[in-house]
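Undergrad: Below are the sequence and a predicted model for it; my questions follow.
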Amino acid sequence: MRDRLLAAEKVKAIDWRDGALYLLDQRALPFEETWLAYTDAAGVAQAIKQMVVRGAPAIGISAAYGLVLAARKRFAAGGDWKAALEADFSVLAGSRPTAVNLFWALNRLRERLDRLKPADDALAALEAEAIAIHESDREANLTMAQLGVDLIRKHQGNVQALLTHCNTGALATGGFGTALGVIRGAWLEGMVERVYADETRPWLQGSRLTAWELANEGIPVTVNADSAAAHLMKTKGITWVIVGADRITANGDVANKIGTYQLAVTAMHHGVRFMVVAPSSTIDMSLASGEEIPIEERDGSELLEIGGKRVGADVEAFNPVFDVTPADLIDAIVTEKGIVERPDTAKMALLMCRKRLH
């Protein structure tokens, strides 16, 4: 399957070349494919905040490259450049609070700095680490695609209808996607009749991004309002809900795009299986449960305006970006280290002790 996924690859969102980070502006999709160039950490942090790039793995990768850009500038300025770099760590870490991949990637670069020897080329070492994070995520997605397809086949291998939420494809990762990578793999195996994509209010990642990715590959996709999900499960023979994650805690609770929690509740009521697909870098074993996850809230204007034009009443709006799905609503968590079915604290700890699968 790996070779078939590689051959089918059409979309990427992150490009590191010529000493700069290039990001596909996801705010303009699907109408325009515009690449923006970044040469400093502050610019990358703003790109993350302003949703130029989104998706937990893609945010982590972008932040890693952002720190490489910062290190180059600090080094060129002379003095104690490593101490000065702490300000750039803080700027990038403050760009989004919920997705743990951001902090994981920055910590990897910090650890690489700490391991430097006097004779090492510090800037080359940091760049190599950022590139390794990027390439590792792509490989993890390929592994997860195979594992997720095997899981679908294990429980119900015939052609079926799948439901997904938000965008978890090549746009949200280093390539191929997490949940969407599994869906791509299932399509290549002839196991998908149709994909239903929640529109994903208020940024419409489902209707703008997921539908665009799937349609470009000829995968049958239908966009539906988020509130139609229960009706779809009841009437359209949905067999799996497959989603990504922005943070997974030690007990298997999952933070993901707002609306995921209600999907899991609805799926359990209708007997629809619920799969979470995410790299192990999304797992935060320092948090015991989802109650400890910081949930980002964005400006209420995102709910009350469309294209900068107000369409809602002049009232306050509650706009949390994520919610937490309890582990007892999840049938399986798929990572590049393996699969955890019916996750709990003991199973998650065992997973994190494993080596990466190849």
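TA: Happy to help now that I have it. Small disclaimer: the values here were computed from a predicted structure and weren't measured. Numbering: from 1, shown residues only.

Undergrad: hey, let's count contacts and neighbours off CA atoms from now on
TA: Fine.

Undergrad: ranges for the strands of the stretch 151-300 of the chain?
TA: When secondary structure is read from DSSP state E, counting those that start in this stretch, the stretch 151-300 of the chain shows strands at 160-164, 192-198, 221-224, 238-243, 247-249, 254-257, 273-277, 283-284.

Undergrad: For Arg110, find the nearest of those.
TA: strand 283-284 (17.6 Å; CA to CA).

Undergrad: Touching the very next helix or strand once past that closest one from outside, list them.
TA: Going down the chain from strand 283-284, the next helix or strand is helix 301-304, by DSSP states H and E. Helix 301-304 is contacted from outside by Arg201, Pro202, Trp203, Arg310, Val311, Gly312, Ala313, Ala317, Asn319, using CA atoms under 8 Å, 6 or more residues apart in numbering.

Undergrad: want to compare, so here's the second one:
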Amino acid sequence: MNTNAIDFDRYDRIRPIRWTGQALELLDQRKLPFVVEYVTCADSDAVAEAIHALTVRGAPAIGIAAAWGVVLASRTVEANDGRDAAARLEPALQRLNAARPTAVNLAWALARMRRALAAAGADWREVLEREAQAIADEDLAANRRMGALGAALIPPGSGVLTHCNTGSLATAGFGTALGVIRAGVAEGRIDKVFAGETRPWLQGARLTVWELQQDGISPTLIADSAASHLMRSGDVQWVVVGADRICANGDTANKIGTYQLAIAARHHGLKFMVVAPSSTVDMETPSGDAIHIEERDPGELFAVGGVRTAADEIGAWNPVFDVTPHELIDAIVTERGVIERPDEAAMKAAFG
């Protein structure tokens, strides 16, 4: 593994989260790829709304945004020390936590901010700001390490398929699964990149292929329903995806549609890789059966780009995530290392 071999200036150009010192600027991912526009959040409730509305999305990015949301909340309260501030800030932290319940990084980042507060004195505001910056910096470093670790598993000349968006837009930079793909392309291991469109929000079509295009990588977009046919063609050897939560037994929650890719990959003899930072690992959740699966407005299924495609007065079911059982996963890659054939014992050995 050699992160020095990767030209990060070429393959890591996008930043979805910008802290100005006074406000948080979030790249509005709902308007990509045709409009590149940042939304300014001046308080923590604006950050919570941006998380809920998918202005910012991707488990690591949500956690980073929430941490800066706590910093913004700190500007509105008076307290003598961190413990005093913690009680006054808790309602704002609860509102941030409720914005997206499935992604464990959100709760993880808020827990880090709480711990930082508990140990802080009169300089508690500065402590919070340093902690938020550390969360962002550590995520970027972890992504670059995961990129190299995951790419090392992929033989030269391979084709890969990814789902949803797991790149710079979903993180502090470089990405998780897309970071592996960036590293694999940079090292000459990956020749072909396919991205599923990812209904209903089309993160693959709107975000992933746009991101790769910015880096000079030429992806091929496919309909979600074309994945099995693609696998059968022999053009793909690995499916590489991210995760919003990884359980103690290695089950993973990710964007809806991931589970069926894992099933199809196993049937066709392809390898399946999950890439996520250790902050996504939740050893308190024993298996995927215990994960709360977020459901969004059924109306999101009724239209594409604001144009209605379904008949009036029909029902819809709109789960945002599904759970891939660990038996279908060949490797989980975190910045701590690679877990091959994950199960409860392997996860315990890696994460305690």
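TA: Structure's in. What do you need? Since we're looking at a predicted model, the values are computed, not measured.

Undergrad: circling back: want to throw the strands of the stretch 151-300 of structure 1 into TSV with mean neighbour count?
TA: Formatted as TSV, the strands of the stretch 151-300 of structure 1 follow (neighbours: other CA atoms under 10 Å):
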stretch	mean neighbour count
strand 160-164	24
strand 192-198	22
strand 221-224	18
strand 238-243	24
strand 247-249	29
strand 254-257	27
strand 273-277	24
strand 283-284	23
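
Undergrad: Enumerate every residue touching Thr258 of structure 2.
TA: His163, Val241, Asp322, Val323, Thr324.

Undergrad: Need the counterpart of it in structure 1.
TA: Residue correspondence to structure 1 (TM-score structural alignment): Thr258 of structure 2 is matched to Thr260.

Undergrad: do Gly147 of structure 2 as well
TA: Using TM-score structural alignment, Gly147 of structure 2 lines up with Ala145 in structure 1.

Undergrad: Find the nearest non-adjacent residue to the residue lying farthest from the centre of structure 2, please.
TA: Distance from the C-alpha centroid of structure 2, by CA atoms, centre = their mean, peaks at Asn80 (35.9 Å). Of all residues not flanking Asn80 of structure 2 in the chain, Ala122 sits nearest, at 5.7 Å (CA to CA, 6 or more residues apart in numbering).

Undergrad: Now do the one you found: how many residues are near it, please.
TA: Neighbourhood size, Ala122 of structure 2 [other CA atoms under 10 Å]: 14.

Undergrad: Isn't it up against Arg83?
TA: No. Using CA atoms under 8 Å, Ala122 of structure 2 makes no contact with Arg83, being 10.0 Å away.

Undergrad: All the helices of the stretch 101-250 of structure 2, residue numbers only.
TA: Remark: helices assigned in the stretch 101-250 of structure 2 by DSSP state H, counting those that start in this stretch are 104-118, 124-151, 177-186, 203, 209-214, 227-233.

Undergrad: Onto which residues of structure 1 does the fourth one map?
TA: The one in question is helix 203 of structure 2. By TM-score structural alignment, helix 203 of structure 2 lines up with residues 205 in structure 1.

Undergrad: quick one: that stretch to structure 2 mean distance?
TA: Compared with structure 2 after fitting, stretch 205 of structure 1 deviates on average by 0.3 Å (mean CA distance after the TM-score superposition for structure 1).
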